[in-house]
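> I need the structure of the sequence given here:
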Amino acid sequence: MARELVDRRHEAELLRQAQAAPPSLAILRGRRRIGKSFLLARVLDGERVVSFQADEQDQRGHLDLLAVEAARLLPGAPPLHFGDWDEALRFFATQAEQAQVTVILDEFQYLCSAQPALPSIIQRHWDRWDRDELPLTLVLSGSALSFMEGLLGHDAPLYGRATQRPFLGPLDYRDAAGFVRASDPEALLRRYAVIGGTPQYQAWAGDRRLETVLRSAVLAKDHPLYEDPLHLLREGEGVRDPATYFSILRAIAGGATQHNQIATQTNIASSNLGARLVRLEDLGYLTGWAPLSADGPEPRRTSWRIADPYFAFYFRYVFPNRSRLERGLVEEVAREIGADLDNIMGRAFEDACRTWVGSYADEPEVGGSEQLGSWWSRDGSVEIDVVGVRKGRYALLGSCKWRRTVGADVLDDLHEAQAALGGKAMGARLALFARRGFSDELRERAQRERILLVTAADLFA
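Predicted coordinates for the structure are as follows:
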């Protein structure tokens, strides 16, 4: 069960290090609902912490609200007023001369939208704080990923000044399991395939059976999970023409992964589609997925995937059925989803297997891969679900099957795929991943050929 922090140990430690060794500048990145504000509130607390969460308004509004928060440093004093950002930053520096201060500017992109020069203003003050060894920690947090990455770029005013740069991603399948008491691996993987690794969504789903979560939350029109993906794109992310973005996500969730396929299904001109795909990628909702060869990813063959499992589920099952759900046909839609759910479990299982290889498996056992991904031939006739690459050679090749039992035919197919990759794949460790187990014939061959066999239960061991 989890209501405290779930697997944010690394990011929490980076923030603690920033606070413990001022002057320090930390830049925290991560998309919406991922838990940035929750993490900051739990890790950076105390009487000398000023935390301000910005929204879309002008600079005057931002400074007035920041002054209210900053007044916590001077209990009983008259109300503060900041005429501009220079005045606000000078105030924090003056306070730090008396005792250590931590200042958190959350959703930093909104502050910069109202005052584009803010990074340069902060740079001027930061250089002075750093020179004077002022005990002040400044944390800039934001969900506009490319913008926040840009703060770290070579040409950016704050380049080279960030002492900590934590990135907050979704929880993986094992850490997301911390939100429930259930221990059945298949049930946990199914839940992850639906709810995903967004902490807020896991919290909203609660410690309940997936069937209950579907009917009482995901498909219930009065529940946040029913509306949140649309709400984020309509209002939270500030995108123009959100209906167009809904259409793109619906097309990709339905299986259109290539640029031309998405353009055809959405009736969006190919020349206009690229910018929208990049925008969704910047917001953390899409990811480019390219075949991983021994020489690295093949970017010219990139396809598009919905990065968040819940968004993928939502735009496959909930969004196209909203009319029926609004009429109260929840049970009807839930039955259809239940009958089709295994069709999305293949990808979810593959993702979990790659995560296991990269984060939880014994490294020598899986070839010590430096890069992980998948590979498929140009004509689609050969697919390898798990590919590990090390020093220009294939270190691991794996096949994942969401079946109760996997037989020797799957190993034969993997050998053929290995041969299709050529000499750089010879000597790669082979692995088979199955939902429940393996046939006796396959187990005997695996022992002789030193094939790694992994079940869903092993992914949680």
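
> contacts, neighbours, all on C-alpha from now
OK.

> mind listing what the closest residue to residue 456 other than its chain neighbours touches?
Spatially, and ignoring its direct neighbours in sequence, residue 456 is nearest to residue 435 (5.0 Å; CA to CA, 6 or more residues apart in numbering). By CA atoms under 8 Å, 6 or more residues apart in numbering, residue 435 lies in contact with 186, 401-405, 455-456.

> can you rerun that using 7 Å?
Residues near residue 435 by CA atoms under 7 Å, 6 or more residues apart in numbering: 401-404, 455-456.

> One more: residue 257?
For residue 257, the contact set (CA under 7 Å, 6+ apart) comprises 303-305.

> Looking at these, which one is closest to residue 322?
Proximity of these to residue 322 (CA to CA) peaks at residue 305, which lies at 22.5 Å.

> Also this sequence, please, to line up against the first:
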Amino acid sequence: MPIMKPERIFDRDADWRALVSFVEHAVPEPALGVVSGRRRQGKTYLLTALAEETGGFYFGADESTGTEALRLFGAALARFTGAPAPIMFAGWDDALDHFFSLARERPIPLIIDEFPLLMKASPELPSILQRHLDRRWHVDREPCFARVLLCGSAMSVMGRLLAGQAPLRGRAGLELVVKPLRYRSAAAFWGADDPGLAALLHAVVGGTPAYGRQFVRNDTPGGPADFDDWVCRTVLNPQTPLFREARYLLAEEVEARDPGLYHSVLGAIAAGNATNGGIAAYVGRKSAEIAHPLHVLEDCQLIVKDRDLIQRKKPVYRIAEPLITFYQAVMRPRWAALELGEAERVWRGSKPRFLSQVVGPDFEQICRDWAILADDFFDEPPGEVGSALLVDHSRRENNKIQLDVVVMTPALLEERQRVLSLGEVKWDKVMGLGHLERLRRARDLLIAQGHRAEDAVLACYSGAGFDEDLRAEAHRDRQVLLVDLPILYG
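Predicted coordinates:
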């Protein structure tokens, strides 16, 4: 009988299949898997369900000393095996011997959640685990079906667990990153049938499942007309956990580092400063001085470093978690008033900034996410999707063209990449022929620069629609593509 995913787990079909396949592998030797992902994505929910469905062992670590952690681990093992008293171990070597002995007869998941907390208390633990795995792989002849799963939310720590010269490098048979729900799944999770409402919700809470359940007590907007009230009674309400969540996300990752500098860097990116130089100018520091904060935030996966798909050497940064962008653009500037309960007043004054700095960039990313899987709309499957900034040196004014969605073929050694599509995104503006002409000028520039862009589809993405002239031109010219909310969420 296949191990079925419980109905209470929304989406996550691919993640569940990967975990089940890892557990069910019938080879009588131990296997190691690493499960990571940003906080609040449902990793614990997924792993506890796996333990329940398979009769596996689950241990959730917490902040403690090494001695207490070992004692708690022994107590958890005793409960799992039905021992009459907690099992007292002399050290982690002794504990892991008992741990592996649980799986002598059948494949069984042995799950340690929040593994970075155990490592903090006992830094030697990865080396001890490596020794036990190697011994059972290469020395012992007794069967062992242990399916060890290490899980954690500290992305910088989990990223180093299998990297470089780390003890566990090369030992893992599963490396699963539990990501936020994709934008369509997020809309279904919130029950947002209206695509405009779904896009607005995504700009605030993204695809993080916890934000739709315990953080707002399952409070969802009743429809587009209820969105403003929903914002005021949830994310801008100091009585809900969601109110301080963006601050906690940063504090949990950067710990004792300078929080003011990190907030300023995030604020710079939220304000539209995407390059190293732009961020440095915004925070009043030299570029070299913000290199480390950018690296830390990227390592924690709070920001993402993309590459300009045309100017390959120019990195651009964006915030990975929409709630952090919302906090930086809307909440942080008026924090004192929000703490006094002035949510409605703050929200009225913040709506223009919300639309330009929060919804606009998030909608651009939704369009890029759509384009990477839009095989039916291009003559080749997309390989890379990103953005680019072109400069038309033949013009003195209006010489810059921002391309929000650039679609390229895969990067193959034997041939140059083709430009499959050039796109512009507008959330709250009806797009017309002027937007199309800008894209045509961009295509001509790329062709003149030697890029393979002759057949590039010119795509207009809009949350507000298109005028009749642009619709007529798209009907006439098969290289013009109009993408609206029903297509994005279809």
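
> if we can go back for a sec, which members of the contacts of residue 435 of the first structure are positioned in helices?
Here DSSP state H is the test, and these give residue 456 as lying in helices.

> Considering the contacts of residue 435 of the first structure, which are maintained in the second structure?
Of those, the ones still in contact in the second structure (both residues aligned by TM-score structural alignment, their matches' CA atoms under 7 Å) are 401-403, 455-456.

> List just the nearest of these to residue 20 of the first structure.
Among these, residue 456 lies closest to residue 20 of the first structure (CA to CA), at 41.1 Å.

> Residue 83 of the first structure: neighbouring residues, count only.
Neighbourhood size, residue 83 of the first structure [other CA atoms under 10 Å]: 12.

> Same question for residue 315 of the first structure.
So residue 315 of the first structure, with other CA under 10 Å, has 23 neighbours.

> Apart from its neighbours in sequence, what residue is nearest it?
Residue 315 of the first structure sits nearest to residue 250 (CA to CA, 6+ apart), 4.9 Å away.

> Residue 437 of the first structure versus that neighbour, what's the distance?
34 Å (CA to CA, to the nearest Å).

> higher neighbour count, the two?
residue 250 (26 against 20).

> That one matches what in the second structure?
Alignment note (TM-score structural alignment): residue 250 of the first structure maps to residue 267 of the second structure.

> Pipe the kept ones among the contacts of residue 435 of the first structure into TSV and attach distance to residue 312 of the first structure per row.
As requested, these are arranged in TSV below (distance: CA to CA, whole Å):
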residue	distance to residue 312 of the first structure
401	20
402	18
403	22
455	25
456	22
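
> could you flag which of the residues you listed are buried?
401-402, 455-456 (16 or more other CA atoms under 10 Å).

> Just the buried residues of stretch 426-435 of the second structure, please?
426-427, 431-433, 435.

> Next, the buried residues of the host helix or strand of the match of residue 250 of the first structure.
Assigned by DSSP states H and E, residue 267 of the second structure belongs to helix 259-270. Neighbour counts using 16+ other CA under 10 Å place 262-270 of helix 259-270 of the second structure among the buried residues.

> Which single one of the residues you listed is nearest to residue 119 of the second structure?
Of all the buried residues of helix 259-270 of the second structure, residue 119 of the second structure sits closest to residue 262, with 25.2 Å by CA to CA.

> Do I have it right that that closest one meets residue 293?
Yes - counting by CA atoms under 7 Å, residue 262 of the second structure touches residue 293, with 6.3 Å between them.

> Spit out the contact partners of residue 170 of the first structure.
Going by CA under 7 Å, 6+ apart, residue 170 of the first structure touches 34, 197-198.

> counterpart of it in the second structure?
By TM-score structural alignment, residue 170 of the first structure lines up with residue 180 in the second structure.

> And for the closest residue to its match other than its chain neighbours, the neighbour number?
Once flanking residues are discounted, residue 180 of the second structure sits nearest to residue 207: 4.7 Å by CA to CA, 6+ apart. The local packing count at residue 207 of the second structure equals 26, with neighbours defined by other CA under 10 Å.

> Under the alignment, what does residue 441 of the second structure map to in the first structure?
With TM-score structural alignment as the matching criterion, the partner of residue 441 of the second structure in the first structure is residue 416.

> ok, how many other residues are close to its match?
By other CA under 10 Å, 12 other residues sit near residue 416 of the first structure.

> Contact partners for it?
Here residue 416 of the first structure is in contact with no residues (criterion: CA under 7 Å, 6+ apart).
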